[in-house]
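# The following comprises the amino acid sequence and a computationally predicted model.
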Amino acid sequence: MPYVIADDLPDAPAGVRFRALLDRPQILQMPGAHLGIAALLAKKQGFEALYMSGAAMSATMGLPDLGMITVDEVAAYIRQVTRAAGLPTLVDGDTGYGEALNVMHMVRVFEEAGAGAVHLEDQLLPKKCGHLNDKKLADARDMAAKVAAARKARRHLYIIARTDAAASEGMDGAVARAKLYLEAGADAVFPEALTTREMFAEFAKRMPGVKLLANMTEFGRTPFLTAKEFEDLGYSMVIWPVSHLRVAARAMETLYQAIRSDGGTQNQLDRMQTRAQLYETIGYHDYEALDSTLVKTVIPTGMPQDK
């Protein structure tokens, strides 16, 4: 039954539940899921937490990942995902949508929308995907101020500080920034765009006892590593941020090509989720049954004209 109409709504805030998942010894695996149906499908496969990528949300809107999406637009996605699946969700907070006060506003809006965690990055606008070149970094002290602002504003939201410094400042710069952000109040660190297994291992070795997030994105600078491999290297979390969007976009492109060339969808049926499978995924019949118990047809009797 979909979370939104279930009887077992969790009492604990999403941030508390997110932290509890990280208290376990095993790595927390979070696939990207920025749409309600994606959240349901991920939950069906047993995932206990989800990730919402700014790049995926922007691309869904037909926009590049340059920090153009707004707090309210992201909050709408958050509400959609958390209402659908009820899983604690880590949300991409980009650069915080401004300076310290903007970060505080973002934290409050995201938390009210149902997010369990957020990560902030130390880039300047227009920001870029972490795996692209020529990223411009904010002053480390300015980023630390944003982290401190997020910490002050949050009730339960788990705060992860992302640093993109490895590409331009090397491992020493990335580690120094990470330590500063932890001192400012971050709960965990996200070292972005590390390019070798050895770099992941070194970063973890130099940050003992710190919860670390690994980003396993395709077509980037990071080599393919499994969740178990990241765990063995000392990482507590791993995300696959845009994988679902890449697969879905490729499938839609194939479908549109087929309609154009074949004059219809008759050759694409084996690629589709059936109506029955879709209804099962979204709990159609559960909603239908709930509706029938709440709103019953009452046949009027004793109409005035009958008297």
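It's in.
# from here on, contacts and neighbour counts on C-alpha atoms
Fine.
# mind listing the helices for this structure?
Remark: helices assigned in the chain by DSSP state H are 14-22, 36-44, 54-60, 71-85, 100-113, 140-153, 166-184, 197-205, 227-233, 243-262, 275-282, 284-294.
# roughly how far out does the first one sit from the chain middle?
What that stands for is helix 14-22. Here the centre of helix 14-22 is set off from its chain's centre by 14 Å, with CA atoms, centre = their mean, to the nearest Å.
# Could you do the third one as well?
Taking CA atoms, centre = their mean, the mean C-alpha location of helix 54-60 is offset from the chain mean by 11 Å.
# list the helices and strands that helix packs on?
The contact analysis (3 or more CA pairs under 8 Å, 6 or more residues apart in numbering; DSSP states H and E) places helix 54-60 against no helix or strand.
# same deal with the fourth one?
For helix 71-85, the elements it packs on are helix 36-44, helix 100-113, judged by 3+ CA pairs under 8 Å, 6+ apart.
# Hey, what's the angle from it to helix 14-22? Just curious.
60 degrees (axes from the mean of the first three to the mean of the last three CA atoms, to 10 degrees).
# swap in the last one?
Angular relation of helix 284-294 and helix 14-22 on a 0 to 180 degree scale: 140 degrees, by the same axes, to 10 degrees.
# try it against this one:
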Amino acid sequence: MTNLFSAATTPTERRRAFRAGLAGDRIQRLPGAFSPLVARAIADAGFEGVYVSGAVVAADLALPDIGLTTLTEVAGRARQIARATELPVLVDADTGFGEPMSAARTVSELEDAGLAGCHLEDQVNPKRCGHLDGKEVVPTDVMVRRLGAAVSARRDDSFVICARTDAAGTEGIDAAIERAKAYADAGADMIFTEALRTPADFEKFRAAVDIPLLANMTEFGKTELIGAELLEDIGYNAVIYPVTTLRIAMGQVEDALADIAATGTQTGWLDRMQHRSRLYELLRYAEYNVFDQKLFTYRRPPGD
């Protein structure tokens, strides 16, 4: 029987699957999940992985993405999401929540939480959203120490440590490429270059860096939205859609609340809601019923 309370596969198995996907010919697509239930929907839709965005964890707490969340909060939400899916989960670990020793502890906590990998960035701590102006990056040697500490703390060699650089927007693409090479030498398994603008930028980066590359297709930022097929053709190994599901959900929530406030009823939104029966499918009500009908006696109503 399916394990109802956690993933059936082990964290190491999911990490190895992630690494195998990164080494394969197909780009790994990782939509962001703001909850475990969204992670279930991502898996049902046929994606290769799940992403947990630091900006989304902050937004869900009604906080801006300026380094206010803690390791405990991020690891806790990421653990909940990883528990609910068989897909590998990559999490945004910001700057490692402190100095190199903090980055080492971050990797240890995220391994324990069942994540497939994380990315650490080279912004000054506390950081800010990668698509805002006014970012600052630490010197390359500081980030190399940050990465070195993270790699040294890794107990499972299959756990993926990705290095994010925000230098393209502050120092230019050539400087970001040089940083990426230094980060690869420091032990990073993958490079994430934030806020590249055009396909030509992605092509330039791919031509210069040998290890797997991750693209960020976030909306309303500095990057032209590029389809997964083109990114795959360019040679990128993974793409994240970090805030997409939250933006879709919140857009619908705000529109619906305004309509209900004006009309006094939600009836105009019934055909735009997830139906109760579909929600129950994602929640696996029927499987819980099989597990113990004495404790749980849900029956789907006729026609539901």
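Received, thanks. From a predicted model like this one, the values you see are computed outputs, not experimental measurements.
# coming back round to it: can you put the helices of structure 1 in a markdown table and add distance to H131 of structure 1 and mean neighbour count?
Output for the helices of structure 1, formatted as a markdown table (distance: least, CA to CA, whole Å; neighbours: other CA atoms under 10 Å):
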| stretch | distance to H131 of structure 1 | mean neighbour count |
| --- | --- | --- |
| helix 14-22 | 26 | 19 |
| helix 36-44 | 24 | 19 |
| helix 54-60 | 12 | 20 |
| helix 71-85 | 22 | 20 |
| helix 100-113 | 24 | 21 |
| helix 140-153 | 20 | 21 |
| helix 166-184 | 9 | 18 |
| helix 197-205 | 15 | 17 |
| helix 227-233 | 18 | 17 |
| helix 243-262 | 15 | 13 |
| helix 275-282 | 34 | 13 |
| helix 284-294 | 40 | 12 |
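# Let me have the helices and strands packed on helix 71-85 of structure 1 in TSV, extended by distance to A149 of structure 1.
Shown next, in TSV, are these (distance: least, CA to CA, whole Å):
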stretch	distance to A149 of structure 1
helix 36-44	30
helix 100-113	6
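# still on that earlier bit, quick check: which of the helices of structure 1 is nearest to D134 of structure 1?
Each of the helices of structure 1 has some distance to D134 of structure 1 by CA to CA; the shortest is helix 166-184, at 8.6 Å.
# Under the alignment, what does H285 of structure 1 map to in structure 2?
Residue pairing (TM-score structural alignment): H285 of structure 1 is matched to A286 of structure 2.
# Distance check, that match against L279 of structure 2.
Counting by CA to CA, to the nearest Å, the separation of A286 of structure 2 from L279 of structure 2 is 12 Å.
# Next, count neighbours for A161 of structure 1.
When neighbours are counted by other CA atoms under 10 Å, A161 of structure 1 registers 28.
# In structure 2, what residue corresponds to it?
Counting by TM-score structural alignment, A161 of structure 1 lines up with A163 in structure 2.
# Was I right to think its match contacts L120?
Yes: contact criterion CA atoms under 8 Å: A163 of structure 2 and L120 qualify, at 5.2 Å.
# what do those two both touch?
Residues within reach of A163 of structure 2 and of L120 at once, by CA atoms under 8 Å, 6 or more residues apart in numbering, are L147.
# how close does the aligned partner of Y51 of structure 1 in structure 2 sit to E111 of structure 2?
By TM-score structural alignment, Y51 of structure 1 lines up with Y51 in structure 2. Per CA to CA, Y51 of structure 2 is found 15 Å from E111 of structure 2.
# what do you get for W269 of structure 2?
From W269 of structure 2 across to E111 of structure 2, the span is 41 Å (CA to CA).
# Please apply the same query to E73 of structure 2.
15 Å.
# now do F34 of structure 2
Using CA to CA, F34 of structure 2 is found at 20 Å from E111 of structure 2.
# what does G98 of structure 2 give?
18 Å.
# ok, now P64 of structure 2?
Applying CA to CA, the value for P64 of structure 2 to E111 of structure 2 is 26 Å.
# now do R79 of structure 2
Taken as CA to CA, the span from R79 of structure 2 to E111 of structure 2 is 10 Å.
# now do A262 of structure 2
The spacing between A262 of structure 2 and E111 of structure 2, counted by CA to CA, is 48 Å.
# now swap in D141 of structure 2 and tell me
Distance, D141 of structure 2 to E111 of structure 2, using CA to CA: 25 Å.
# Could you do A45 of structure 2 as well?
Counting by CA to CA, the gap from A45 of structure 2 to E111 of structure 2 is 26 Å.
# again with E229 of structure 2
From E229 of structure 2 to E111 of structure 2 the distance is 31 Å (CA to CA).
# and what of P242 of structure 2?
Taking CA to CA as the measure, P242 of structure 2 falls 21 Å from E111 of structure 2.
# ditto for M143 of structure 2
Applying CA to CA to M143 of structure 2 and E111 of structure 2 gives a distance of 21 Å.
# cool, and T72 of structure 2?
The separation that T72 of structure 2 has from E111 of structure 2, given CA to CA, amounts to 13 Å.
# middle-most residue in structure 2, spatially?
Among the residues of structure 2, the one closest to the centroid is Y51, at 2.0 Å (CA atoms, centre = their mean).
# how far away is the nearest residue to that one once chain neighbours are set aside from L246 of structure 2?
With sequence-adjacent residues excluded and distances taken as CA to CA, 6 or more residues apart in numbering, Y51 of structure 2 is closest to G32, at 4.4 Å. Between G32 of structure 2 and L246 of structure 2 the distance is 8 Å, computed by CA to CA.
# got it, and G49 of structure 2?
In terms of CA to CA, G49 of structure 2 sits 17 Å off from L246 of structure 2.
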